[in-house]
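S.K.: Predicted model, plus sequence, below.
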Amino acid sequence: MRYLPAFVVDAVLVLIFAVIGRASHGENPVGFLLTGWPFLAALAVGHLIAAAVPMRPRRPWSLGWGLIAWVVTLAGGMLLRLATGDTAETPFIIVASLVLGLFLLGWRLIALLVRRYRRPPEA
């Protein structure tokens, strides 16, 4: 259950990525689930892999967890797109890499900085 909030944040960000992508191409943003489902499926796998990796401490909001989620989401999402007859052109791969990296690692970096600067100074 402690993994759920991070997964939900990641899933919302993946869906925002899909909405932005569709809107930027003049497509109806309402079809974001058609664009986003391969990345959501890969995100779920990424979280499962991150949970299985023997890192300590195991925190779904850590940068290490986010790195695993990002790489698996990107690679798995692209592979699922190709497997279902969709495209994965080089510019799309580059943009997806950058945006998903920013989204999946960015909020974790902000959380890390907030936690670091909210700690009382050590005596």
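M.R.: Received it, and whenever you're ready, just let me know what you need.
S.K.: rest of the way, CA atoms for contacts and neighbours
M.R.: Noted.
S.K.: The residue most central in space within the chain and residue 95: what is the separation?
M.R.: The chain has residue 104 as the residue nearest its centroid, 4.1 Å off, counting by C-alpha atoms, centre = their mean. Applying C-alpha to C-alpha, to the nearest Å, the value for residue 104 to residue 95 is 14 Å.
S.K.: Same check on residue 117?
M.R.: 32 Å.
S.K.: ok, second structure coming up, stack it against the first:
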Amino acid sequence: MFEELEKKLLDPDFRRHRANVSALLDEEFVEFGASGRRFNREEILALLEEESASEITASEFETTMLSDRAALVTYRSMRRNGNVSEARRSSVWVDRGNGWKLVFHHGTKIEEEASRSAWTHTGETARGN
């Protein structure tokens, strides 16, 4: 279910309509974007209305139920709009009795070097060899 909700929010045809996105965002929604900027609900809704369409795909979904009414969803996204950019994303969904709403979202850009070699840094492996 959460993967489907996240993919809706990545779909350019869905996300350009304020009412669609508004229905899924909690009134207290906050996002820390891959850029490092903090956005509130109204800022995100306004930005998405002006956003140029680009293909965004998602993979590596994992969901952890934090309680009966809260879930943490993590995944990897790839945006193609001339260039390719990848990010690790995390979302917190809550059910306050009126359906599941996104209350928090965070994106961390994956640098090209890190994307190619996640386990190697300056010749050392994650085990320290």
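M.R.: Perfect, thanks for sending it. Everything numeric here is computed off the predicted structure, so don't read it as measured data.
S.K.: Tell me how they score on TM after superposing.
M.R.: Overlay of the two chains. TM-score (TM-score structural alignment, normalised by the length of structure 1): 0.29; 55 aligned residues with a C-alpha RMSD of 3.8 Å.
S.K.: Could you double-check that the residue nearest to the centre of structure 1 sits in contact with residue 66?
M.R.: Yes. Between residue 104 of structure 1 and residue 66 there is a contact under C-alpha atoms under 8 Å: 5.9 Å.
S.K.: Structure 2: helices as residue ranges?
M.R.: For structure 2, the helices defined by DSSP state H occupy 2-10, 12-15, 18-24, 41-50, 112-116.
S.K.: Now mean neighbour count and distance to residue 80 of structure 2 too, for those helices, in TSV please.
M.R.: Below are these laid out as TSV (neighbours: other C-alpha atoms under 10 Å; distance: least, C-alpha to C-alpha, whole Å):
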stretch	mean neighbour count	distance to residue 80 of structure 2
helix 2-10	16	12
helix 12-15	15	12
helix 18-24	16	21
helix 41-50	15	16
helix 112-116	11	14
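S.K.: okay, those helices in TSV with distance to residue 66 of structure 2 next?
M.R.: Converted to TSV, these look like this (distance: least, C-alpha to C-alpha, whole Å):
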stretch	distance to residue 66 of structure 2
helix 2-10	13
helix 12-15	27
helix 18-24	19
helix 41-50	23
helix 112-116	29
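S.K.: Quick one: closest of the ones you listed to residue 79 of structure 2.
M.R.: helix 2-10 (9.5 Å; C-alpha to C-alpha).
S.K.: Determine the set of other helices and strands touching that closest one.
M.R.: With contacts taken as 3 or more C-alpha pairs under 8 Å, 6 or more residues apart in numbering; DSSP states H and E, helix 2-10 of structure 2 sits against helix 12-15, strand 55-67.
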